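Asker: Need a 3D model of the following:
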Amino acid sequence: MTAPVGPSSRSRSFAASLWSRFFKRAVDIVVSALLLCLLWPLMLLVAALVALSLGRPVLFRQQRPGLRGRPFTIVKFRSMRTGSGSDGQRLTRFGKMLRSTSLDELPELWNVLKGEMSLVGPRPLLMEYLDRYSPEQARRHEVRPGITGWAQVNGRNTVGWPERLAMDTWYVDNLGPVLDAKIMLTTLKRIVMRQGIAQPGQVSCEPFSGTECKEKREDV
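Answerer: Below is the predicted model:
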C-alpha cells in the first residue's frame, strides 16, 4: 500500500466532516464495547501470563496526549521486566510475542470506550514531544489518537518519523468510514504477518531528536 506523504489539503468533504464529528465516535463505542465483551477471556488469560512471566503490575500506564493535546492515561499489558537495564535487556521473549501479536494493546479498548482514544487515528506519542512538533505535525492532535492508524499500516515503526508524522496529518484531512475500514482490515493483516514491529537494531524505533521521535514502549 502506498501512503500519501505530501502536504495536507486541509479540506474535508462534507461526508468526512460528518463522519468525524458524529458517526466515528458512535462506531468507536459500539465496536469497543463489543470487543471487550468478546475478548475478556483472552484478556484475562494474557493478564495471567503477564503476571506469571513478568510479575506485577500486569498493566503499563503512561500519560499521553489525546485530542487537542489533552493528557490521558494509556493502558496496555506490560511487556518488559521492571528494574534497570536497557529496553533490549528488559524485553523478554514473552514480551516480544505480546508486541508482535499486538496483544499488549488490548486494554486500550477501555481508552476507546471512555472517549480518550479511537479505534483508528494517529498513535499517541509522549507528552514531552508536544512542543517539538512543527505546526503541521501538531495537527495530528485534531482528532482522537487511535489504537491503529494510517502510519501503522504503512510501515509502523520501520518508517522514518518525518514521513510517519506526514501520514498522520494526511489521515486527519482524509478520514472517513471507507478509509477507517481499510485501515482496520489492513491492521489485522499486519498483525497476522507480524510486520513493522521495530526498526533494525531497535526495540521499537529511533529516539526523538526534534525531527525524529519514537513511541516509547518502556514499562515502569
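Asker: rest of the way, CA atoms for contacts and neighbours
Answerer: Noted.
Asker: What segments of the protein are helices?
Answerer: 14-18, 24-54, 87-90, 93-100, 108-114, 161-174, 177-193 (DSSP state H).
Asker: can you tell me which of these comes nearest to residue 76?
Answerer: Closest approach to residue 76 among these (Cα to Cα): helix 108-114, 6.2 Å.
Asker: another one to check against the first:
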Amino acid sequence: MRRATDITQRVVDVCVALTVLAALSPVMLVVAVLVRVRLGSPILFRQPRPGRYGVPFTLVKFRTMLDVDPQRGLVTDDDRMTPFGRLLRSTSLDELPTMWNVLRGQMSLVGPRPMLMRYLDRYTPEQHRRHLVRPGVTGLAQVHGRNALSWEEKFALDVLYVDHRSIVLNARICAATLVTVLRREGISAAGTATMPEFMGSGPQVDGRSGNA
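Answerer: Coordinates of the predicted model:
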C-alpha cells in the first residue's frame, strides 16, 4: 500500500509541476522582473537542503531578502526582509520555482518542509524520521500553524505525516494549503521575520549537543 501511494504521488507530482510551470510561467516572469528591480541579483535563491534520507539537493526559490551588508545594518533576517519580500512569502509566490525541484524528483508537493543542512545532527532519532520521505512544498505542519508552531510541534506533525501518508491525506493538505495561503496565516513566528534557528530539542542522533 505504501509503495503504491509513493508511486501515485510521484505521478501526481510530475503532472502538477508541469502544469504549474507551464500555466504560471507569465506570473513567474513578472515576479522575476520585480525581484530584479526591488532586490537586485540574483533573482533566484539557491541553497543546499536535505532531501529524502538526508541526501542534499539545491532548493530553488525566488529571492525575498536583501544581501547581508553590515555597513547598512543588514545582518539578521528581520533586517534583510523588505515589504516586497514579505508579500512574496505571504502569497507563496516565492515558492513557484520550487516546482522545478518537484519535477526533478527532489521534492514532492506534500511532505515535511526541507530544513537547513546544519540541522541534521540536531534532530532526535524520532524527529529524524521526517527524512524517510521526499520533502514537500507544503505539509501537515504548514496547514496546522506553519511558522506559528514551535519546532517540536512542526516535527511531530512531520513524523505523523510520514506514518500516515496517503493520497487522500495529500489531497486534504493541498486543499487546506490554498485556504492557509489565502488567509496568509502563520507566515512567521512571533517577533521574527521567519523562524528562530532550531538548536535541538533532546538527545541527538550522533550524540553531540543541540548547538552543534
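Asker: before we move on, the earlier item: kindly reformat the helices of the first structure as CSV containing distance to residue 206 of the first structure and mean neighbour count.
Answerer: CSV is the format used below for these (distance: least, Cα to Cα, whole Å; neighbours: other Cα atoms under 10 Å):
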stretch, distance to residue 206 of the first structure, mean neighbour count
helix 14-18, 33, 14
helix 24-54, 25, 15
helix 87-90, 12, 14
helix 93-100, 17, 17
helix 108-114, 24, 21
helix 161-174, 9, 22
helix 177-193, 21, 16
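Asker: Kindly present those helices as CSV, with separate columns for distance to residue 81 of the first structure.
Answerer: As requested, the helices of the first structure are exported to CSV (distance: least, Cα to Cα, whole Å):
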stretch, distance to residue 81 of the first structure
helix 14-18, 43
helix 24-54, 6
helix 87-90, 5
helix 93-100, 9
helix 108-114, 20
helix 161-174, 27
helix 177-193, 23
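Asker: wait, which of those helices is closest to residue 127 of the first structure?
Answerer: Nearest to residue 127 of the first structure, of all those, is helix 161-174, at 15.5 Å by Cα to Cα.
Asker: so the closest one corresponds to what in the second structure?
Answerer: Using TM-score structural alignment, the residues of the second structure aligned to helix 161-174 of the first structure are 151-164.
Asker: Pull the residues that contact stretch 130-139 of the second structure.
Answerer: 50-54, 95, 98, 106-114, 155, 158-159, 161-162, 173-174, 177 (Cα atoms under 8 Å, 6 or more residues apart in numbering).
Asker: Swap in 7 Å and give it another go.
Answerer: The contact list for stretch 130-139 of the second structure, computed with Cα atoms under 7 Å, 6 or more residues apart in numbering, reads 51-54, 106-114, 158-159, 162, 173.
Asker: just how off-centre is it within its chain?
Answerer: How far stretch 130-139 of the second structure lies from its chain's middle: 9 Å, per Cα atoms, centre = their mean, to the nearest Å.
Asker: what's the matching residue for residue 189 of the second structure over in the first structure?
Answerer: So, by TM-score structural alignment, residue 189 of the second structure is matched to residue 199.
Asker: Who are the contact partners of that match?
Answerer: With Cα under 7 Å, 6+ apart, residue 199 of the first structure has these contacts: 157, 158, 205.
Asker: is it true that the last one touches residue 212?
Answerer: No - using Cα atoms under 7 Å, residue 205 of the first structure is not in contact with residue 212; the gap is 9.5 Å.
Asker: So if I had to pick from these two, which one is more boxed in?
Answerer: residue 205 (23 against 17; other Cα atoms under 10 Å).
Asker: what's the distance between the more buried one and residue 91 of the first structure?
Answerer: Separation of residue 205 of the first structure from residue 91 of the first structure (Cα to Cα, to the nearest Å) stands at 14 Å.
Asker: now do residue 43 of the first structure
Answerer: Distance from residue 43 of the first structure to residue 91 of the first structure, by Cα to Cα: 20 Å.
Asker: what's the answer for residue 196 of the first structure, then?
Answerer: 17 Å.
Asker: Residue 28 of the first structure contacts residue 116, doesn't it?
Answerer: No - the pair residue 28 of the first structure and residue 116 does not pass the contact test of Cα under 7 Å, sitting 10.6 Å apart.
Asker: OK, contacts around the residue opposite residue 60 of the first structure in the second structure once aligned?
Answerer: For residue 60 of the first structure, the aligned position in the second structure is residue 45, judged by TM-score structural alignment. By Cα under 7 Å, 6+ apart, residue 45 of the second structure lies in contact with 60, 61, 62, 63.
Asker: Having no further points to raise, I will conclude here.
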